[in-house]
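J.: sequence and predicted structure below; questions after.
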Amino acid sequence: MPRLSSGFVPKKAHRKSRGGCLRCKTKKVKCDEIQPTCGYCSTRKLSCEYPQNSSSASRSPSSTSSPNQDSEEVNFNDALMQIPTWLVPPAFASSGQLSPLDHDLLHHYRSSSWEIFAIREDAAVHTIHRDFVPQASLSHPYLLHAILSIAASHSNMLRPSKQMERQTLVYRQKTFQGYTKALQNITAENYESILVTGMFLSALIPPPGLEDSDEEHLQWLYSVLKTNEGLTFLASLRWGQGIEKLSVYPLFCRELRTLPPPPPPTVHSSVEDPNLCTLVGRIGTTPDHPNPPPTYQRRSTPSTPLFLPPRLMVVLESLVSPTTTGPIDMHRNALVPVFQALSPIFLSLYYYHLNQDFRVRIFVLTSFLMPDFLDLVKTREPRALTLTAWWFALAGLFPRGWWIGSRVTRVVEAIGRVVRSKGDAQTVEAIKGAEKIVETLESVGREEAARSVFEDWDGMDWDDGPRRAGEWEFEQLLDLSV
């Protein structure tokens, strides 16, 4: 029997390779598809070439850059990395099979984008955003397209791409189409998904560029407020009938803690006028406990003066003071409730600084805005714009909120120019407070910007707020022990 040469390699049983190198295809052997040299060619020290259009060839560790090559390390946790389609297992939603891009953006939302909306450092809130929402989206196309649009927009912000920019618009259009249809048939099964989608809609409104006109920024601001009006209506469907029992309720609660009453001294003695307090209350007072009744132990509390910066208090007094001569201000009923909704925000900021309760109250302020007030914003009424500027400036103190970003400055600047051209002296003075917050935020930071709110507020020491809150909480504990 002839002796085998050293170059001879026994041929093993095989099946035909469909994505192998050209040599293995010619030899009709199964290729292990390792690149740049497969096992067959490597053993025989032969040149190895793959078809240029081969999309199924696998990569081996030897195909990555060697220590002597200049190449970035591959990060498989990067949602922007293009994963070969053959590595992505098929997944299906109610809208059909997810594409590889859908997979990538869904992963990007779960790993990064959801954190932008988690205004509370709470495990339940994190679980809802990170786990519940993506899972629920597979059964509700409008919610799926909403979070895919958000993830695409966030991804495009991190790494600009024309493709991702276009895809953001595609997902956004599908969101509004599906959402509009779902609103026509709200059921117990889809209510939570509709509610969460409504919360995301304001982030889907295309923001203007920083170089765009004041009018475009004001129109965008109005669109954001108008979108939240629909969310308020949706929440009202269950607000008094057990909304706190929903899985997503932690995203919609209006307060995290009961606030102490305003500290003495009050800013203006006229605020303590019983007639003025009665008038303000009759117009529509913000409830002492904004959350649904079952979430707290109801206690009767005496009426307390509103807690507002001096500049805003002057504007409020001009609206409701009984000594004002002439006809009653025609916009009073639309404006006063917004002053009242702002009051606990300033209380929370003073007593507990930039805590989570403050963030929640900022986030839900739009749920207190009535259609009449939104109409005033649309028509550029100076006082309505000034109140909106204060809210927007305070929202800039959020550590998150990428869809707003530097537009806080542009919106407040745009409002300031309108107020100075159309408003009276009191309103022009009031807008300066919002502008000061934004200027301090840009030049120094959030903590100093928050402190600046109380700098011209007689008797309100920023550092003294937490001490006063602690004393009040201690008194409450003593009352409970009696």
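T.: Good, I have the coordinates.
J.: rest of the way, CA atoms for contacts and neighbours
T.: Fine.
J.: show me what the one helix or strand Glu215 maps to is packed against.
T.: Using DSSP states H and E, Glu215 sits within helix 214-236. Where contact means 3 or more CA pairs under 8 Å, 6 or more residues apart in numbering; DSSP states H and E, helix 214-236 is packed against helix 191-204, helix 371-378, helix 407-422.
J.: please spell out which residues along the last one are buried.
T.: For helix 407-422, a neighbour-count test (16 or more other CA atoms under 10 Å) marks 407-416, 418-419 as buried.
J.: how many other residues sit next to the closest residue to Ile362 other than its chain neighbours?
T.: Of all residues not flanking Ile362 in the chain, Ala395 sits nearest, at 6.3 Å (CA to CA, 6 or more residues apart in numbering). Ala395: 19 surrounding residues under other CA atoms under 10 Å.
J.: give me every residue that touches Ala395.
T.: Contacts for Ala395 (CA atoms under 8 Å, 6 or more residues apart in numbering) come out as 359, 362-363.
J.: next one for the comparison:
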Amino acid sequence: MPAAGEISWVLETPGSAAASAHSRSLYNETGARKRRQHQKSRKGCIQCKQRRVKCDEVRPTCGHCVERKWECEFPTTATRRKGPALSPVSSVSEKHPSGSQSPTPDPTGLEVGSRVWKHTQLLSCLEKLNVPRQAPGDHSAYQRQDALELMDHFEDTLEPWLGSPVAQSMIQEHGIQIGLKAPYLLHALLAYSASHLSRLHPEQPKYSEAAKTHFTRSLQAYSTELVYELERGNANALLSASGILAKLS
């Protein structure tokens, strides 16, 4: 498998052999579209199942619940209940408050590519890119810290949006990490995530503000990179960013 920086998720262009093979795989012999398959975890916590995101199944508290300071509940020790998708569980048979977990390891000891490592690197990168702690405006709702939520949503959403499931899986897994070295791609990914969240939660203005902020910064950085630093090493990141910016335009 190629290294993360060399991965191309944009090679399945229309008319190519890969695209033709992929297109054939989406339909059965009768011409009906096949239902796309994806792996589901039956052992994840209830909070992750309610949010429809992938759970790392770490017990007693999974990574998502640790990061969001939620009480983590696994279906093997508690009864499932219907309720708001993002509400912490108030009464369960076995609860593990994330506050009881050991302190977050020192950033220098984090595993490269892990969710916590990406969080640390993302905030550091945005600070170096002079992204203000709070967007311009006296009543701005979007803050730099909210970029962590945008990153999580981008990597965890199961909704198909790229066209190719294989390409989408690749960019969700490696996009943010590559974007840390390619600001135009990083801002494009965050803008797309914010735009999607804005459609899901129109009552929260911070998402539309975040989409505008990151889209503008991505477009500016993309234009500069395209004019002055176009080379083989950044071709994949540039092409990926252009596709995402086109979807947002």
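T.: Yes, it's here. Since the model is a prediction, treat every value here as computed from it, not as a measurement.
J.: and the TM-score, once the two are fitted together?
T.: The pair, once superposed, lands on a TM-score of 0.44 when counted by TM-score structural alignment, normalised by the length of structure 2; 128 aligned residues with a CA RMSD of 3.4 Å.
J.: nearest to Leu105 of structure 1 among the contacts of Ala395 of structure 1?
T.: Phe363 (25.6 Å; CA to CA).
J.: wait, Phe154 of structure 2 sits on Leu190?
T.: Yes: with contact defined as CA atoms under 8 Å, Phe154 of structure 2 and Leu190 form a contacting pair (7.4 Å).
J.: in terms of neighbours, single out the busier of these two.
T.: Under the neighbour definition other CA under 10 Å, Phe154 of structure 2 and Leu190 were set side by side, and Leu190 has more, 27 against 24.
J.: which element is the more buried one on?
T.: If you go by DSSP H and E, Leu190 of structure 2 is part of helix 183-200.
J.: for structure 2, which helix is longest?
T.: What stands out as the longest helix in structure 2, according to DSSP state H, is helix 205-228.
J.: buried residues in that one?
T.: For helix 205-228 of structure 2, by 16+ other CA under 10 Å, it's 206-219, 222, 225.
J.: what's the angle between it and helix 183-200?
T.: 150 degrees (axes from the mean of the first three to the mean of the last three CA atoms, to 10 degrees).
J.: next, the buried residues of stretch 242-249 of structure 2.
T.: The neighbour-count criterion (16+ other CA under 10 Å) identifies 242, 244-245 as the buried residues of stretch 242-249 of structure 2.
J.: contact partners of stretch 213-230 of structure 2?
T.: Stretch 213-230 of structure 2 has contacts (CA under 8 Å, 6+ apart) with 135, 183-188, 190-191, 238, 241, 245, 248.
J.: in TSV, list the residues you listed along with distance to Gly175 of structure 2.
T.: Below are the contacts of stretch 213-230 of structure 2 laid out as TSV (distance: CA to CA, whole Å):
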residue	distance to Gly175 of structure 2
Ala135	24
Pro183	11
Tyr184	11
Leu185	8
Leu186	8
His187	11
Ala188	10
Leu190	10
Ala191	13
Leu238	12
Ala241	10
Leu245	14
Leu248	17
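J.: can you select the buried ones from these in ChimeraX?
T.: Buried subset of these, written as a ChimeraX selection, criterion 16+ other CA under 10 Å:
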select :135,183,184,185,186,187,188,190,191,238,241,245
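J.: ok, the contacts of stretch 213-230 of structure 2 vs Gln47 of structure 2, which is closest?
T.: Leu190 (23.3 Å).
J.: just the ones in helices from the buried residues of stretch 242-249 of structure 2, please.
T.: The helices, defined by DSSP H, take in 242, 244-245 from the buried residues of stretch 242-249 of structure 2.
J.: can you add distance to His174 of structure 2 and give the residues you listed back as CSV?
T.: As requested, those are arranged in CSV below (distance: CA to CA, whole Å):
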residue, distance to His174 of structure 2
Ser242, 17
Ile244, 15
Leu245, 18
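J.: quickly note the distance from Arg199 of structure 2 to Tyr207 of structure 2.
T.: From Arg199 of structure 2 over to Tyr207 of structure 2 the distance is 9 Å, taken as CA to CA, to the nearest Å.
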